[in-house]
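Student: Just a sequence and a predicted model for now, questions to come.
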Amino acid sequence: MASFIQPSEAELERRKIVQINEETITNIHSTDFPGHYPGEDNSWSFETFKNTFRVQHHYLTPAESSFSLIGIDAAIANALRRILIAEIPTLAIETVYVYNNTSVVQDEVLCHRLGLIPFTGSKKGIRDFLRWRRNNEDGTPGPVYDYNTVQLRLQVECTHNPSAAPGETDPTKLYNNAHIYARDIEFVPSGRQVDLFKDPEDVIRPVHPDILVAKLRPGQLIDLQMHMHKGIGADHAKFSPVATASYRLLPTITITRPILGQDAEKFARCFPRGVIGIERVTAEEASVAGSGYEGHEGEKKAVVVDAMKDTVSRECLRHPEFEGKVKLGRRRDHFIFSIESTGQWDSDELLLEAIKTLKKKCERLEKQVINMVR
């Protein structure tokens, strides 16, 4: 059996770059699969993947995170994105029992607004104790228990404020409860929930207490009860644990010929701030024959500082003075993720949970394939 050809590092790097031209995009298809290049072994190898796959964290807060997954295929990156949006369970208001609503907000609109309010609470209670509410055999909702339902209550009435100053026109000072906010929603624990959600930091509560629910005037009131259940974003967007979960490919900017003087400053203006920097040509660079810097010692030159900040607008390709001096592209195996949590999960937990979910899906698929073969 003939030995396989090993392509050069430069060739492998070229294959990873999606080339961005003035009017077109080329080299867009993945080619790292067996049989595409004669004489090469491009079969998938776990050892190769383990040695090349990397995770880089850019910034991290409980609400937002940004990181790069390097060395994976677009199918895997997109699977993680879709799982983040639609398959990680959260707790949200599912049923609203309206006893009285004399506000100007219709019942169905009010219920919809309440359902979209994100809540948080004890992680142990929400994830380990609370379970799915199952339907009956006829498809109707199953019974309510302390381990599958969280009860909330909203009882607010607007009245005149007798302490308001004469001539006051601000409704929030003129009336009591003129505005109803998410913080006015009360958690009503039942059964074992009393112990699991007893501490102030563990109580089921809105992530953002200042979300405006409705406005009232004297004589108007809202009296309702709500039931929260576990669900996933595939059922309804209110169950999605993320406000945004997106990725983009890492931009690449290659300066092939020197860009000097006023052209360097113009070149920097073609990109977002921080992408291109201005430096001075050193004596060492000016002394190298064929570098393009001969005789330009001390002049300004354009250098790439941080390509990750680039939005790939292709503005630099529209100016004739930069023709043949720059190449734009994107790395097909470098995915820059951006995740914004709605508050029930910390942003760094979401990626790990998405990987767990993907692993379970793969295990189920493996069992199905084995059963098919049998």
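Tutor: Structure's in. What do you need?

Student: hey, let's count contacts and neighbours off CA atoms from now on
Tutor: Will do.

Student: where along the stretch 51-200 of the chain do the strands fall?
Tutor: With DSSP state E, counting those that start in this stretch, the ranges of strands along the stretch 51-200 of the chain come out as 54-60, 64-70, 90-101, 119-120, 150-157, 159-160, 175-176, 179-181, 186-188.

Student: In CSV: those strands, plus mean neighbour count and distance to Ser246.
Tutor: Output for the strands of the stretch 51-200 of the chain, formatted as CSV (neighbours: other C-alpha atoms under 10 Å; distance: least, C-alpha to C-alpha, whole Å):
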stretch, mean neighbour count, distance to Ser246
strand 54-60, 12, 15
strand 64-70, 20, 10
strand 90-101, 19, 19
strand 119-120, 22, 22
strand 150-157, 19, 31
strand 159-160, 16, 46
strand 175-176, 20, 43
strand 179-181, 18, 30
strand 186-188, 17, 33
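
Student: got those strands as a markdown table, with distance to Phe322 columns?
Tutor: Supplementary listing: the strands of the stretch 51-200 of the chain in a markdown table, determined by distance: least, C-alpha to C-alpha, whole Å:
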| stretch | distance to Phe322 |
| --- | --- |
| strand 54-60 | 31 |
| strand 64-70 | 30 |
| strand 90-101 | 51 |
| strand 119-120 | 52 |
| strand 150-157 | 62 |
| strand 159-160 | 69 |
| strand 175-176 | 65 |
| strand 179-181 | 56 |
| strand 186-188 | 63 |
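
Student: between those strands, which one is nearest to Leu351?
Tutor: strand 64-70 (9.9 Å; C-alpha to C-alpha).

Student: in the stretch 101-250 of the chain, which spans are helices?
Tutor: Remark: helices assigned in the stretch 101-250 of the chain by DSSP state H, counting those that start in this stretch are 107-115, 123-124, 171-174, 193-196.

Student: elements contacting the longest one?
Tutor: Counting contacts by 3 or more C-alpha pairs under 8 Å, 6 or more residues apart in numbering; DSSP states H and E, the secondary-structure elements packed against helix 107-115 are strand 90-101, strand 212-215.

Student: For the first one, what is the distance to the chain centroid?
Tutor: Think strand 90-101. In terms of C-alpha atoms, centre = their mean, to the nearest Å, the centre of strand 90-101 is set 27 Å apart from its chain centre.

Student: elements contacting it?
Tutor: helix 107-115, strand 221-231.

Student: Can I get the helices of the stretch 101-250 of the chain in a markdown table including distance to Ala302?
Tutor: Below are those laid out as a markdown table (distance: least, C-alpha to C-alpha, whole Å):
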| stretch | distance to Ala302 |
| --- | --- |
| helix 107-115 | 51 |
| helix 123-124 | 50 |
| helix 171-174 | 57 |
| helix 193-196 | 59 |
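
Student: okay, pairing it with this:
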Amino acid sequence: MIKHEKEYVLKVEKEESLSFVESLKKMNINFIKKEGNFLEFDLIGVDPSIANTLRRIIISEVPSIAAEKILVYKNSGDVPEEILANRIGLIPVLRDPECVHDLSEKKFTLKVKNKENKVLSVYSNDIEGEENFFKPNVLLTKLGPKQEIHLEIFCNINIGKDHAKYSPVSPATYRLMPSIKIGEIYDEEAIKLASLFPEGVIGLNNENGRIKAYVKGPRKDFVSREVLRYNEFDNKVWIGREVNHFIFTIESIFMDSLIILQRAISILIKKAEKLKNDILKRDD
């Protein structure tokens, strides 16, 4: 129990710590929303260490493709070679690494000369090679009149632990599920209570001609604790977070976010098996 300075009580749901194996057996995944590359799901019944491990694997250990080696033959533009190479390395590659073969043999060329009397923008669309390999419309550099650029690009498969450009996701975050409990709150107090939370968290019902507040959507709350400022809600509203219930959000760069999650879980299982075998060998 955590006490506020106004003697307002924040209730936090608690569970006993579980062993790693027991925690994995209790793990449950509920998919909430999937739109394009965005995925929201609930991870329930695991220790925070496992939730954080899964997040870190998603970010840094699921392989993806990026430009690695860049040979610059000519660059008379204003952007230095090292900065240009870094920008090219960060262009999202529109390929699943498990579906690409002989990547070492693929060569891409960027050769542009500004023949006009105005500034020319150079985009990822100007890279020649396999069609639709790089994400289009990514600005790389600008060339003044008579300036030119000529370089070759080679890609490889790696993981975000080696370099952030290989991370298959943009944001990958989680937060604990909010826990909100309220007493009997009616009429003006009910309307005021609803206004102290994000829209959709507290609902209002008509009960025998009176307006009654109820908890409608706790997952929409971010536990701002704004309600703690008002004495009239002392001992009527309890807020906190549910331990071992995590709201995950993933937005992938290109690959299907469900596939990324599946591969991350497979990597987690392999790591757990390796750890178990190493411990057993040490005991022997």
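Tutor: Great, that's in hand. Computed from a predicted model, the values in this text were never measured in an experiment.

Student: Need the helices of the stretch 101-250 of the first structure in JSON lines (columns: mean neighbour count and distance to Gly261 of the first structure).
Tutor: Below are these laid out as JSON lines (neighbours: other C-alpha under 10 Å; distance: least, C-alpha to C-alpha, whole Å):
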{"stretch": "helix 107-115", "mean neighbour count": "17", "distance to Gly261 of the first structure": "57"}
{"stretch": "helix 123-124", "mean neighbour count": "13", "distance to Gly261 of the first structure": "58"}
{"stretch": "helix 171-174", "mean neighbour count": "17", "distance to Gly261 of the first structure": "60"}
{"stretch": "helix 193-196", "mean neighbour count": "16", "distance to Gly261 of the first structure": "67"}
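
Student: For Ala237 of the first structure, which of these is the nearest?
Tutor: Nearest to Ala237 of the first structure, of those and by C-alpha to C-alpha, is helix 107-115 at 9.8 Å.

Student: residues in the second structure matched by the closest one, start to end?
Tutor: Counting by TM-score structural alignment, helix 107-115 of the first structure pairs with residues 81-89 of the second structure.

Student: average offset between the matching stretch and the first structure?
Tutor: Here the mean offset of stretch 81-89 of the second structure against the first structure after fitting is 0.8 Å, by mean C-alpha distance after the TM-score superposition for the first structure.

Student: Can you give the contact residues for that stretch?
Tutor: Stretch 81-89 of the second structure has contacts (C-alpha atoms under 8 Å, 6 or more residues apart in numbering) with Ala66, Ala67, Glu68, Ile70, Val72, Asn75, Leu140, Thr141, Lys165.

Student: give me that answer again for 6 Å
Tutor: Ala66, Ala67 (C-alpha atoms under 6 Å, 6 or more residues apart in numbering).

Student: about what we covered before: nearest to Ser30 of the first structure, of the helices of the stretch 101-250 of the first structure?
Tutor: Among these, if distance is taken as C-alpha to C-alpha, the winner is helix 123-124, at 41.0 Å.

Student: Can you give me the stretch of the first structure that stretch 157-166 of the second structure aligns onto?
Tutor: Against the first structure, stretch 157-166 of the second structure falls on residues 230-239 (TM-score structural alignment).

Student: same deal with stretch 186-201 of the second structure?
Tutor: Using TM-score structural alignment, stretch 186-201 of the second structure pairs with 260-275 in the first structure.

Student: Same question for that stretch: list its buried residues.
Tutor: Leu260, Gly261, Asp263, Ala264, Glu265, Lys266, Phe267, Ala268, Arg269, Cys270, Phe271, Val275 (16 or more other C-alpha atoms under 10 Å).

Student: So which of the helices of the stretch 101-250 of the first structure is nearest Ile88 of the first structure?
Tutor: When the helices of the stretch 101-250 of the first structure are compared by C-alpha to C-alpha, helix 123-124 sits nearest Ile88 of the first structure, at 14.0 Å.

Student: Pull the distance from the closest one to the chain's centre.
Tutor: Distance of helix 123-124 of the first structure from its chain centroid, counting by C-alpha atoms, centre = their mean, is 22 Å.

Student: cool, and stretch 327-340 of the first structure?
Tutor: Relative to its chain's centre, stretch 327-340 of the first structure lies at 14 Å (C-alpha atoms, centre = their mean).

Student: which residues in the second structure does it match up with?
Tutor: Aligning stretch 327-340 of the first structure against the second structure (TM-score structural alignment) gives residues 238-251.

Student: what's next to that stretch, contact-wise?
Tutor: With contact meaning C-alpha under 6 Å, 6+ apart, stretch 238-251 of the second structure is reached by 10-14, 37-47, 169-181.

Student: Any chance of JSON lines for the helices and strands packed on strand 90-101 of the first structure, columns distance to Ile185 of the first structure?
Tutor: Formatted as JSON lines, those follow (distance: least, C-alpha to C-alpha, whole Å):
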{"stretch": "helix 107-115", "distance to Ile185 of the first structure": "10"}
{"stretch": "strand 221-231", "distance to Ile185 of the first structure": "9"}
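
Student: Excluding residues flanking it in the chain, which one is nearest the spatially most central residue of the second structure?
Tutor: Nearest to the mean C-alpha position of the second structure, by C-alpha atoms, centre = their mean, lies Ala172 at 1.6 Å. Ranked by C-alpha to C-alpha, 6 or more residues apart in numbering and with sequence neighbours excluded, the top spatial neighbour of Ala172 of the second structure is Ile250, at 4.6 Å.

Student: What count of nearby residues applies to that neighbour?
Tutor: For Ile250 of the second structure, the tally of surrounding residues (other C-alpha atoms under 10 Å) stands at 25.

Student: Return the mean post-superposition distance for the match of stretch 327-340 of the first structure against the first structure.
Tutor: In the superposition with the first structure, the average deviation recorded for stretch 238-251 of the second structure is 0.6 Å (mean C-alpha distance after the TM-score superposition for the first structure).

Student: which one in the first structure is aligned with Lys212 of the second structure?
Tutor: Using TM-score structural alignment, the partner of Lys212 of the second structure in the first structure is Lys301.
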